[in-house]
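[1] Sharing a sequence plus its predicted fold:
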Amino acid sequence: MWTTTTFAAALLLSGPLIALGLWVHGALAGARQRVASAERLAAARGRCLSLAAQELRGPGLALMAAADHSDLVRPSQDNPIEAVAQQLLRLADDLADFATEPAPRTLHEAPALLGPVVDAAIANVAAQLRPGQRHWKITPELRSLRVQADRRALEGALSALLRRAARHSRDGDVVALRHVLGAETVAIIVEDEGDGLPAQDLVTETASGLQHGMVGTANGTRGLDLGLTLARSLAVAHGGDIRLESAPGIGARAWLTLPSTRVLGPA
C-alpha cells in the first residue's frame, strides 16, 4: 500500500527519470541521424568515384588505340602514348575499387583455403593485363594453407598486390607467391622481378604516413597508391597489414600479414 512518504519519494524520482529517458531518446535519435548521414555520404562518394572511373577509361582506351597506330615511335623504343594510356586505365581501376568499398567494413569470416583465393585473384588480374601475361608461381604449401578470414576481402587485397606486381614487371616475367609462418603472424609474400620502385617513392614511416595509407620503416618501402590503400584497409580489418620492399632494377616484394591465430592449418 502506498503511503504519503513513498508517494512523495516517487514524485521526486520521476522527474530525473523522465529527463534521463528524454536524453537517451534524443541521443539515440541523433546517433541514427549521424549514421544515415554517413551512409548517404558514402553512397555519394561511390557514385562520384564510379563516374570518375568511367570518364578516365574513355580517354585511356582512346590513347591506347592511338598508340597502336602511332608512327612517331620506333619499334625498339618505349611508347610514351601507351604509357600515359596505361596510367589512366590503372587510375580508373583504382577509383572503381574505391567506389565499391563498403564503409564501414564488415567482415564475413569463415574458413578459407588459400589455393582458390589465390587462383581467383590471379584470374582477376590476368584479365586486366593490356596486353601481355605473367608466369604465376605459387608454392603448394601456400595453396594448402587454410585461414579464418573474409574470403572476398582477402581476394581483393591479394588482387591489389598482384596488380601492382604486374604493373611493375614485363610480359613473360615471373610473379611468385609463397608464405612465411612466424610466431605471431603469417605472411603471404608476392615477389616480382620488375623494375623496382622509383627513388622518389621511397618513404619513412610516420604517424601522418600511416594515417594516409603509407607503410614501412626503412628505405625500400614506398607510400601506397589508391589500390594498395584499399588493400591495406582489408588487411588491417583482419588485424594484419601490408608492407612493400623493393630494389630498383631487381624487383619488389609485398608482404600481406595476418595474425597467426587466423591460421587453421593445411587442408
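    Alright, I've got the coordinates.
[2] CA atoms for contacts and neighbours, from now on please.
    OK.
[3] which residues of the stretch 51-200 of the chain fall in helices?
    With helices called from DSSP state H, counting those that start in this stretch, the stretch 51-200 of the chain shows them at 80-99, 114-126, 140-143, 151-167.
[4] got another, please set it beside the one above:
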Amino acid sequence: MTGSSQTAIAPARILFADDDPIMLELAAARLVEAGHDVMTAEDGETALALVEGNGAELVISDLDMPAMDGFELTRRIRAAPHLAEIPVIVVTGSDHASAVEAAFAAGATSFLAKPINWTLFNQSVMFVLKASRDQRALREARDQAEAGARFKDSLLSVMSHELRTPLNAIIGFGQILREQFDAERDHLHREYAEYIIDSGKRLLDAVSDILLVSDARSGPIAIAEADCTAREIVETACAEVAGQASLAQARLSVALEAPDLTLFADRALLARALAKLVDNAIKFSPRGARVVVGAASPRQGGLVFVVKDEGPGVAPERLAALAKPLAPADLSPRRAEEGLGLGLPLARAVAAAHGGRLRIESPPKGGTTALIALPAARVRRAGGAGQARLAKARLSGGPA
C-alpha cells in the first residue's frame, strides 16, 4: 500500500489507544503512511487526557486496557459535550458478540476485530472519517437553516408590528375623508376614500395573518378563551367575507346543527380561521356557486366547523402543499385573487391552539370540504350533567 492510494480524504488527527506496544507501532505506522497526524496511548486515562488536551477527529481504542478500559473511555468521550461527536472505533479480540454489543451501547461508532486485517485497516478508518465529516456538514447545514428560519420569523414579526401603526393611521384618516365626502355628497371622492379604506384593511389583515403564522412556527399561539356560541362564530366569519361573496356572486348557505351550543374558545380567532376557509371556498368556486358554512357534532363528541364549496377539487398529491405558507396552489381560474396562501396554515394553527385539527377533504367528483374539529373538552356541559344535546339531523356532507 502506498500513501497516495490510501489518502482519499483529507488527513485527520487520530488517537490510537492499546496496551500492546507492537499493536501501537503497527497501527501508527499505517496511519502515518496514510498522511494522518497520530497520537498513541497505552491506557484509557492517558488516551482521554490526550483527546481533551489536543482534540482528535477519530479515536481508535482497544477494549481491554488497564486503568481505564475502552468501554469507559468511550462513555467518557460521549459524556463530554466538546468530545461527544468524535467517532470511536473499538478494537476487540473477543469472539463474543456481547462485547461488541456493550461497546455500541457505550457509544462506539464501529469496531475492528483482532487480528486486524491491515490491508483493510485504512479503508475502515477512511469510511468512518468520511461518515463523521458528512454528519458534521449536515449538522452545520441544519443549524444554518434553523438560524435562517429564526431570523426570517423575527424579521416578519418586526415588520408586521412596524406596519400596523401606519396602516391604522391610513384606515382612520380614510374613514374621516369618507365621512366628509359623504356629508358633502361627493360620491366620486367618497368612492376613492372607500378604496383607501378597503385596501388598508386588506393589507392590515395580510400583516396580521403573517404575524400569526410566524408566531405559530415557534409553538402554539396564545388564545383568549371565553364562552361563545357556534352561531356567533359562524355569523362573524360570514360577515368578514360578505364583501368577497358579493363580488363573486357566491351564495353563502349557513347550516347550524346546534346554533346555541356554547364553546370555551377564542371566538375572534376561530371566526378568523373560519373566514379564511370561506374566503378560499369562494375563490376556488365558479362565480355564483353555493358555499355551505356550518357546524356539526360528530358521534365522538366535540364540534366541527365545516366549509363546503363547489370548486374543481384538489388532487390528492396537492393536498399537503395547501397548508404551506406562501406556497398557494393554483386551483382557480381567478388565480390573481388568491392572495398569500396563508389561509390554511392560519386555520391549522388556530385549530391546533384549541387542541383540535384542520382536515381537508376533496373527493374525485369535485368540491372541497374543510373541517375544523374541536375536542369535546371545548364544549360546555349543559347544567353540569352531560354534553349539551344537539339536534339529530346532521349537516349534509359533514364529518362522520
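    Received the coordinates, thanks. On a predicted model such as this, the values are computed, not experimentally measured, just so you know.
[5] Overlay them and tell me the TM-score.
    With the length set by TM-score structural alignment, normalised by the length of the first structure, the two chains reach a TM-score of 0.55; 178 aligned residues with a Cα RMSD of 3.8 Å.
[6] returning to what we had before: highest mean neighbour count out of the helices of the stretch 51-200 of the first structure?
    helix 151-167 (a mean of 23; mean count of other Cα atoms under 10 Å).
[7] rewinding a little: would you mind putting the helices of the stretch 51-200 of the first structure into CSV with distance to residue 224 of the first structure alongside?
    Formatted as CSV, these follow (distance: least, Cα to Cα, whole Å):
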stretch, distance to residue 224 of the first structure
helix 80-99, 12
helix 114-126, 18
helix 140-143, 25
helix 151-167, 10
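[8] These: which one's closest to residue 212 of the first structure?
    Residue 212 of the first structure sits nearest to helix 80-99 of all those, at 14.6 Å, using Cα to Cα.
[9] In contact with the closest residue to residue 267 of the first structure other than its chain neighbours: list those residues for me.
    Spatial nearest neighbour of residue 267 of the first structure, excluding adjacent residues (Cα to Cα, 6 or more residues apart in numbering): residue 144 at 5.2 Å. When contacts are counted by Cα atoms under 8 Å, 6 or more residues apart in numbering, residue 144 of the first structure touches 113, 114, 115, 266, 267.
[10] which of these map to contacts in the second structure?
    Compared against the second structure with both residues aligned by TM-score structural alignment, their matches' Cα atoms under 8 Å, the contacts of residue 144 of the first structure retain 113, 114, 115.
[11] Map the last one across to the second structure for me.
    I take that to be residue 115 of the first structure. Using TM-score structural alignment, the equivalent of residue 115 of the first structure in the second structure is residue 231.
[12] Contacts only, for that match.
    For residue 231 of the second structure, the contact set (Cα under 8 Å, 6+ apart) comprises 256, 259, 260, 261.
[13] 7 Å - rerun?
    By Cα atoms under 7 Å, 6 or more residues apart in numbering, the residues touching residue 231 of the second structure are 259, 260.
[14] Tell me how far it lies from residue 262 of the second structure.
    Using Cα to Cα, to the nearest Å, we find residue 231 of the second structure at a distance of 9 Å from residue 262 of the second structure.
[15] Residue 13 of the second structure reaches residue 31, doesn't it?
    No - applying Cα atoms under 7 Å, one finds residue 13 of the second structure not in contact with residue 31, separated by 9.8 Å.
[16] The two: which is more packed in?
    Legend: neighbour count by other Cα atoms under 10 Å for residue 13 of the second structure and residue 31, higher for residue 31 (23 against 17).
[17] Now do the SS call for the more buried one.
    Here residue 31 of the second structure is helix, with the state taken from DSSP: H, G, I helix; E, B strand; the rest coil.
[18] nearest residue to residue 352 of the second structure other than its sequence neighbours?
    Spatial nearest neighbour of residue 352 of the second structure, excluding adjacent residues (Cα to Cα, 6+ apart): residue 220 at 7.0 Å.
[19] Map residue 134 of the first structure onto the second structure.
    Alignment note (TM-score structural alignment): residue 134 of the first structure maps to residue 250 of the second structure.
[20] which residues touch residue 160 of the second structure?
    For residue 160 of the second structure, the contacting residues are 207, 208, 211, by Cα under 7 Å, 6+ apart.
[21] For the residues you listed, which ones persist in the first structure?
    When the contacts of residue 160 of the second structure are mapped onto the first structure and checked using both residues aligned by TM-score structural alignment, their matches' Cα atoms under 7 Å, the preserved contacts are residue 211.
[22] Please enumerate the helices of the second structure.
    With DSSP state H as the criterion, the second structure has helices at 3-6, 21-33, 44-54, 70-79, 97-106, 118-183, 187-217, 230-240, 242-247, 267-283, 316-319, 343-353.
[23] who wins for proximity to residue 306 of the second structure among the ones you listed?
    Taking the helices of the second structure one by one with Cα to Cα, helix 267-283 is closest: 8.5 Å.
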